[in-house]
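Q: Compute the structure for the input listed below.
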Amino acid sequence: MGVSAAIATAAAQFAFSATPRLDAELLMAHALGVERNAILLDPDRYAVPATFAALVERRLDHEPIAYITGTRGFWSIDLAVGPGALVPRADSETLLIAAQAHFAGRAPATILDLGTGPGTLLLAALDEWPAQGLGVDYSPQALAYARANAATLGMADRAHLIRGSWASAIVGQFDLILANPPYIATDEQLPSEVHEHEPHAALFAGADGLDDYRILAEQLPALIAPGGAAVIEIGSTQAAPVTALLKAQGLHVALHHDYGGNARALVATHAPAT
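A: Now for the predicted structure:
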């Protein structure tokens, strides 16, 4: 079987995925040790490697593609990811777009990423601006990926990473605060590849999915520097309740939508002086 046929056969087995063909192409590229574009341009140049079948079996067990290949592209960077670290999602790029809009024409000098995971938002922001950054996460596994990613991207001198619970150990103010907290209600049904493989501590947040927002809302006002902003990811149905939590702390809140038009990020700033 040639590479094209092997990809088509694998894709036909991945009906549970939203992107079956892409999944098969990424696995083939990973097995061959080449860029995906290379097999798209000239698949007949390659023979199907013996390792491809095992990768397909892992995907059939609903293991995330990013865990199988060990990497995921996000914004302008590639990140190493694996078990214990939340897989970066394209929708989270909305936070960087919202931050760009807030800082149009200027750059934040200091960045705080609460719940940094494998460094997703922090390192993307540091690739965007020549800032100093601090990433906080409670998971040692996630922090290990974050440190490795910072080193690979040449940002170890600008990305400082510590273990902690949200901002409980943080003193000071930051121009840009980023956060993608858990926001799934505990009884919500998730796809197998998420529920069975990704860390539950990074997904679930109590009966209504708002537990961590309640903590963050109280912590954020003291952390936002004058002229700065906190940009927080939300679930698509959570704009109203999370906005209310932030406004109750005296913050001004603006909503941003993701690539699919869903509510995805809230930008919290100190309310203008009257």
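
Q: Please make it C-alpha for all contacts and neighbour counts, starting now.
A: OK.

Q: Would you map the helices across the stretch 51-200 of the chain?
A: 52-60, 65-69, 93-102, 120-128, 140-152, 192-195 (DSSP state H, counting those that start in this stretch).

Q: Check which helices and strands the second one sits against.
A: So the one you mean is helix 65-69. The contact analysis (3 or more Cα pairs under 8 Å, 6 or more residues apart in numbering; DSSP states H and E) places helix 65-69 against helix 20-32, helix 52-60.

Q: Next: the fifth one.
A: Under the contact definition 3+ Cα pairs under 8 Å, 6+ apart, helix 140-152 sits against strand 77-80, strand 159-163.

Q: Can you tell me which residue is spatially central in the chain?
A: Residue closest to the mean C-alpha point of the chain, counted by Cα atoms, centre = their mean, is residue 88 at 3.3 Å.

Q: quick one: it from residue 141, how far?
A: 15 Å (Cα to Cα, to the nearest Å).

Q: Mind listing what's buried along stretch 252-263?
A: For stretch 252-263, the neighbour count (16 or more other Cα atoms under 10 Å) marks 252, 253, 255, 256, 257, 258, 263 as buried.

Q: Could you also give me the structure for this next sequence, so I can compare it with the first?
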Amino acid sequence: MSSFSISPGTTLGAVLKTPPIEPLEARILLGHALQLSRVQLITQSERSLTADEANVVSSLFQRRLNGEPIAYIVGEREFYGLPFYTTPDVLIPRPETELLVELTLERLPQGGRVLDMGTGSGAIAIAIAHARPDVSITALDASTAALQVAQRNATRHGARVSFVRSNWFESLPPERFDVIVSNPPYIVQNDPHLAQGDLRFEPADALTDHADGLSALRTIIRGAPDYLAPGAWLLMEHGYDQAPAVRDLLAKDGFHAVQSWQDLAGIERASGGHR
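A: Have a look, this model is predicted:
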């Protein structure tokens, strides 16, 4: 791919008028580079870029042209109304995962306990903690790098979350939770989507189980009963076509009120049940 560059002296308005990338993405990157808000980009549209500014903006645009996700370029992504630090060590938080937060909040008793499995950036756990400061939250991940990002995000938002390095239940101390929630890797190995778009840049182990897409879900379902309080819920995100298989796994393992919930696109995105 040929390199892209912006000439010094180009106005902000001109940069945004015919960008080489999507206009919204151009505004985000230009605002990030110059530390300007959307309104400031409009009111300062006649401002000319210095040589240093032109080099920085050109570099950011080139990274996007190379396919790098916006969230990694600017270093953060909004989730449940909160900004989260986002690095290539963690999945980029996505709007459809907010469904898990809503489902958890609906089922949490006062002073309840939550376990977030495979926390990544900590988005789910921290969003819950922000909305319900009365609850106790434990979040685990097998990745030390991911847990470091999650801890930064917890500190950023003053969220009280206990982080544990554990490969699913392996290193988790005995405890009972009112809700176990998880967005585990569920993409089937060799799925062509893994080589497309933003997924090319995200951590593979957080996207795919390197198997049939259900192995992590099976592990969680089988291990959850030892950590669920009476009547507690297990809630999990899964692929767009996996809801029937996940409901079957839950039912066979003795869960009750097994059901699936649709995201805003009308896709059965999460399933769960209680003991």
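
Q: quick one on the thing from earlier: looking at the helices and strands packed on helix 65-69 of structure 1, spot the one closest to residue 125 of structure 1.
A: Counting by Cα to Cα, residue 125 of structure 1 lies closest to helix 20-32 out of the helices and strands packed on helix 65-69 of structure 1; the figure is 26.0 Å.

Q: What helices and strands are in contact with the closest one?
A: helix 3-13, helix 36-41, helix 52-60, helix 65-69.

Q: repeat that with 6 Å
A: Applying 3 or more Cα pairs under 6 Å, 6 or more residues apart in numbering; DSSP states H and E, one finds that helix 20-32 of structure 1 makes contact with helix 3-13.

Q: so where's the longest strand in structure 1?
A: Longest strand in structure 1, counting residues (DSSP state E): strand 224-233.

Q: That one vs structure 2, mean deviation?
A: Compared with structure 2 after fitting, strand 224-233 of structure 1 deviates on average by 1.8 Å (mean Cα distance after the TM-score superposition for structure 1).

Q: ok, residues contacting that strand?
A: Contact with strand 224-233 of structure 1 is made by 173-180, 264-269, as judged by Cα atoms under 6 Å, 6 or more residues apart in numbering.

Q: try 8 Å this time
A: Here strand 224-233 of structure 1 makes contact (Cα atoms under 8 Å, 6 or more residues apart in numbering) with 92, 95, 98-99, 102, 108, 173-181, 220, 264-270.

Q: what number of residues lie near residue 119 of structure 2?
A: Using other Cα atoms under 10 Å, residue 119 of structure 2 is surrounded by 29 other residues.

Q: Structure 1: which residue goes with that one?
A: Here residue 119 of structure 2 is matched to residue 116 in structure 1, going by TM-score structural alignment.

Q: give the contact list for that match.
A: 122, 135, 136, 137, 142, 143, 146, 179, 180.

Q: any chance of those residues in TSV, plus distance to residue 45 of structure 1 and neighbour count?
A: Formatted as TSV, the contacts of residue 116 of structure 1 follow (distance: Cα to Cα, whole Å; neighbours: other Cα atoms under 10 Å):
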residue	distance to residue 45 of structure 1	neighbour count
122	39	31
135	43	30
136	45	27
137	44	24
142	38	25
143	39	24
146	36	30
179	44	25
180	42	24
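
Q: Can you give me the neighbour number for the equivalent of residue 61 of structure 2 over in structure 1?
A: Using TM-score structural alignment, the partner of residue 61 of structure 2 in structure 1 is residue 56. Applying other Cα under 10 Å, we find 23 other residues in the vicinity of residue 56 of structure 1.

Q: and what of residue 171 of structure 2?
A: Neighbours of residue 171 of structure 2 under the rule other Cα under 10 Å: 12.

Q: can you count the residues close to the nearest residue to it once chain neighbours are set aside?
A: Of all residues not flanking residue 171 of structure 2 in the chain, residue 165 sits nearest, at 7.2 Å (Cα to Cα, 6 or more residues apart in numbering). When counting by other Cα under 10 Å, one arrives at 18 neighbours for residue 165 of structure 2.

Q: One more: residue 85 of structure 1?
A: By the measure other Cα under 10 Å, the count of residues near residue 85 of structure 1 is 26.

Q: same check, this time on residue 112 of structure 1
A: 29.

Q: What of residue 47 of structure 2?
A: For residue 47 of structure 2, using other Cα under 10 Å, the count is 15.

Q: Now it: closest residue in space that isn't a chain neighbour?
A: residue 11 (5.2 Å).

Q: What residue in structure 1 is paired with that neighbour?
A: Under the alignment (TM-score structural alignment), residue 11 of structure 2 pairs with residue 2 in structure 1.

Q: mind listing what the residue mapped onto residue 141 of structure 2 from structure 1 touches?
A: Aligning on TM-score structural alignment places residue 141 of structure 2 opposite residue 137 in structure 1. Residues near residue 137 of structure 1 by Cα under 8 Å, 6+ apart: 114, 115, 116, 117, 143, 162, 163, 164, 165, 166.

Q: coming back round to it: now intersect the contacts of strand 224-233 of structure 1 with the strands, please.
A: Counting by DSSP E, the contacts of strand 224-233 of structure 1 contribute 174-179, 264-270 to strands.

Q: Can you give me the distance of the residue nearest to residue 47 of structure 2 to residue 56 of structure 2?
A: For residue 11 of structure 2 relative to residue 56 of structure 2 (Cα to Cα), the value is 14 Å.

Q: Before I go, just wanted to say thanks for your time.
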